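Novice: Provided below are the primary sequence and the corresponding predicted coordinates.
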Amino acid sequence: MKNISRLEIENIYGKISPFEFKNKLIELATLSNRKSTRTLLDAGRGNPNWIASTPREAFFTFGQFAITESRYTWDDGDLTGMPKKTGIYKRFCTYVENNKFMPGIDTLKAIIDYGIEELNFDKDEFLHELTDAIIGDNYPFPDRMLIHIEKIVKEYLKREMKYDVETGGEFNVFAVEGATAAMCYIFDSLIANNLLLKGDKIAIMTPVFTPYLEIPHLPRYEFEVV
């Protein structure tokens, strides 16, 4: 294997699609996994074969709080009201105190504390945004991302990407269905504004998630990729 040049490897694997290459790698990993006592964690799929259970427990526990809030506003059996903002943080603290053994309750409390203590969020504004969001009784506003959620995501991106606001400037976060949708929206926007034309040459930095390499070749774009 050491004597095989990069050009030879490209000639071999350049003839198959990125999907086929990815599937072959997973097949090899699965074969090896059968001979091992370890569980294969496959993060190379659109949906991994594992679940981060703790944040999901916190999510569903918070959903129960949101339902109690809707009943606090108005309770007519199957019909309840929309969560109210005034005093919601105090009611949340009471909920946490009365449900210490609910799944994910500690994680949920830590999330709320982070927003209030680290990002200086207004307690009732923050809790009401999250409660109203998980209930799903309104269209999200602003469209790109909820106000407090965007600030949290921005802090995460700054930390993980080592982003310096002083040199790079502030930015907004626009949430979409996923990375594939984001790429399509970007291409569509560039074409709609005549910054790109069908058949133009574009450059893609690799390595990148393999399905993304297929998007520029869709009939609506037909970009020449380098």
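Specialist: Happy to help now that I have it.
Novice: make it CA atoms for all contacts and neighbour counts henceforth
Specialist: Will do.
Novice: My guess is Leu146 contacts Asn138. True?
Specialist: No - taking C-alpha atoms under 8 Å as the definition, Leu146 is not a contact partner of Asn138, at 11.7 Å.
Novice: which one of the two has more residues nearby?
Specialist: Leu146 (17 against 10; other C-alpha atoms under 10 Å).
Novice: so how far is Glu117 from Lys154?
Specialist: From Lys154 across to Glu117, the span is 16 Å (C-alpha to C-alpha, to the nearest Å).
Novice: Assess the claim that Ala66 and Lys85 are in contact.
Specialist: No - counting by C-alpha under 8 Å, Ala66 stays clear of Lys85, with 11.7 Å between them.
Novice: So those two - more neighbours on which side?
Specialist: A count of neighbours by other C-alpha under 10 Å puts Ala66 above the other of Ala66 and Lys85, at 23 against 17.
Novice: State the number of residues packed around the nearest residue to Glu222 once chain neighbours are set aside.
Specialist: In space, and not counting its chain neighbours, Glu222 is closest to Gly199: 4.9 Å by C-alpha to C-alpha, 6 or more residues apart in numbering. Counted with other C-alpha under 10 Å, residues neighbouring Gly199 total 15.
Novice: residue contacts, Thr206?
Specialist: Contacts for Thr206 were tallied using C-alpha atoms under 8 Å, 6 or more residues apart in numbering; there are none.
Novice: That one: which element?
Specialist: Element membership for Thr206, per DSSP states H and E: none, as it lies in no helix or strand.
Novice: Second structure for comparison follows:
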Amino acid sequence: METKDVLASGLTYEDEIRYMNLSPFEVTNILRKIAQDGCERLKAQGKDCRVLNAGRGNPNFLNIIGRKAFAKLMLFATELAANGQDLGWRPERRDIARKFKAYLAADRSKETFFLKEAIDYAEEEIGLDVDEFVFELVDAALGDFYPDPPRIYPNTGEIVRTYLDDILIADDKSKDKFDIFATEGATEAMVYSFKSLRRNHLLKADDRIATVTPIFAPYLEIPSLNDYDLVNIEIKQSEALEWQIPSEELKKLEDERIKVLYLVNPTNPTSVAISSNTIEKIAKLVRDQRQDLIILTDTVYATFVDNFYSLIDAIPENTLCIYSYSKYFGVTGWRLGVIMLNKDNVIDRLISELPNDVKEELNERYGIITPEPEKIKFIDRLEMDSRDVALAHTGGLSGPQQAIMCIFSLFNLIDKERVYKSLVTETLERRIKNLYASFPEDYSYLKGSNKTHYYALINIAILAKERYNEEFANYLTENFLALDFLIKLASEKAILCLPGAGFSGPEWTLRVSLANLDDQDYLIIGQAIIEVLDEYYDYYQGNE
């Protein structure tokens, strides 16, 4: 068996081969242990050391006003329920908005000013009954009842829909066109979507799906699980085209055996929004040739780019859209996601066209909910399936989660000048500049309003060529595994990055999260990458 060289200490080529078969997030656990051991060695030598984990996308920035507003809401809700006692009672709807405004009247804090604006916005701009809205918020914050209806609270649903329209839809044409299901983050939304598509016989074993790659690694792994056994057809973005999709790759969608197009947009790990031209090409292909194609898109990074254009806007009837608040508002621990589906959609039509024996099977499944199960929309089947139908009445996102989701939605709707967004994007811009500061001028990061800069996908082979020459770059890729570079980076520099190949990216790429470390840490990471690359060059020179 042909082997390759190993510069990473303490491992063999066979070890590296085994690790390459793991999910990149499992590789992180191995790299973390290697980095920790490396730090201990350095400390034993009297040197300072700390592990820099640039592998995880959990942001270290977070929205403060929304959290303070939720805390203020919770204090009002509990004081209203307690009425001076330890045993509380569910508040009454009547006159609750006036009571809340009175509670806020003497407070001059930013969060109180925001809450007053939020109540006015909900009443005047969205047209909600103010007492119904405030009562729903208070009751949700208390978490004293199951969510009702389970899919999403009515007033919260209107506000979340308005927020999604604002960030995903170009104009007001979408008003009342979309149904919403609040979920425990985008990942749970994706799991629910696959599960219900399978349960409703729209995806079966050996069916084909098309996945735009590179993509968030677990999304590559779900279709291949025994639960689904799907055949994955990759639609490969091109690094040479700044991670856009070449026309010849889009032609793969003409294959009528492909049931679902599956993508993250803006992308992870490449941090690029798919161009409006490509979105239009996909929409035209679907309208002209693939009217039955289901599009499943995760838009978690949409809020980081300007003038975002989504498939849910271009071809709403075919698109099942997932969104998460986690990254933009720094709420990964809260688990706040939604599924957005056009009321007139291809999934409902495909279910209605299923063979009679399959319809009878589905009617039996959902028949415990209603005497007319065939009329249940897919958006409601998603919620029912999330609790295996029998427990659908206890489904839905918890009240406190929906309350803070509502607050964050209102925060962004009121922030017309996008002050918060500017703070976030300026932070990410500083970090990517620091990361690339040690790199050659000819190897720079991608720029433009369609770049999120949430991650950087660094191509070590190209970096090697720009810093030295093409001969060395070829030697590096021919004689080493890319994972050897990552392990050496962890062992000697205590820095963790993820392998780009695990996202179905180019083999010699590594993903750096720009979200979860301090600004100055990225200067250290960029310099460390160069220092490790120099060690490979020294090895190359010694073996010429």
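Specialist: Cool, the structure landed. Remember, it's a predicted structure, so these values are computed and weren't measured experimentally.
Novice: re earlier: helix/strand/coil for the residue nearest to Glu222 of structure 1?
Specialist: Of the three states, Gly199 of structure 1 takes coil under DSSP: H, G, I helix; E, B strand; the rest coil.
Novice: What is the equivalent residue in structure 2 for it?
Specialist: Matched to structure 2 by TM-score structural alignment, Gly199 of structure 1 sits across from Asp206.
Novice: Quick check, its match in contact with Asp227.
Specialist: No - assessed by C-alpha under 8 Å, Asp206 of structure 2 is found out of contact with Asp227, at 11.3 Å.
Novice: Excluding chain neighbours, what is closest to the counterpart of Ile65 of structure 2 in structure 1?
Specialist: The pairwise alignment with structure 1 assigns Ile65 of structure 2 to Thr54, based on TM-score structural alignment. Once flanking residues are discounted, Thr54 of structure 1 sits nearest to Gly104: 5.7 Å by C-alpha to C-alpha, 6+ apart.
Novice: centroid residue for structure 1?
Specialist: Compute the mean C-alpha point of structure 1, and by C-alpha atoms, centre = their mean the closest residue is Gly178, 7.1 Å away.
Novice: gap between that one and Tyr185 of structure 1?
Specialist: Relative to Tyr185 of structure 1, and taking C-alpha to C-alpha, Gly178 of structure 1 is found at 11 Å.
Novice: do Ser32 of structure 1 as well
Specialist: 39 Å.
Novice: What is the distance between the helix of greatest length in structure 1 and the centre of its chain?
Specialist: Longest helix in structure 1, counting residues (DSSP state H): helix 53-73. Between the centre of helix 53-73 of structure 1 and the centre of its chain there are 20 Å (C-alpha atoms, centre = their mean, to the nearest Å).
Novice: could you point out which element follows it?
Specialist: Trace forward from helix 53-73 of structure 1 with DSSP H and E and the next one is strand 75-76.
Novice: which strands and helices sit next to the next helix or strand after that following strand?
Specialist: Once the chain leaves strand 75-76 of structure 1, the next helix or strand it forms, by DSSP H and E, is strand 79-80. Applying 3 or more C-alpha pairs under 8 Å, 6 or more residues apart in numbering; DSSP states H and E, one finds that strand 79-80 of structure 1 contacts helix 53-73.
Novice: burial of Tyr19 of structure 2, as a residue count?
Specialist: For Tyr19 of structure 2, using other C-alpha under 10 Å, the count is 15.
Novice: I'd like the distance from whichever strand or helix holds Lys24 of structure 1 to the chain centre, please.
Specialist: Using DSSP H and E, Lys24 of structure 1 falls within helix 18-34. Chain-centre distance of helix 18-34 of structure 1: 25 Å, with C-alpha atoms, centre = their mean.
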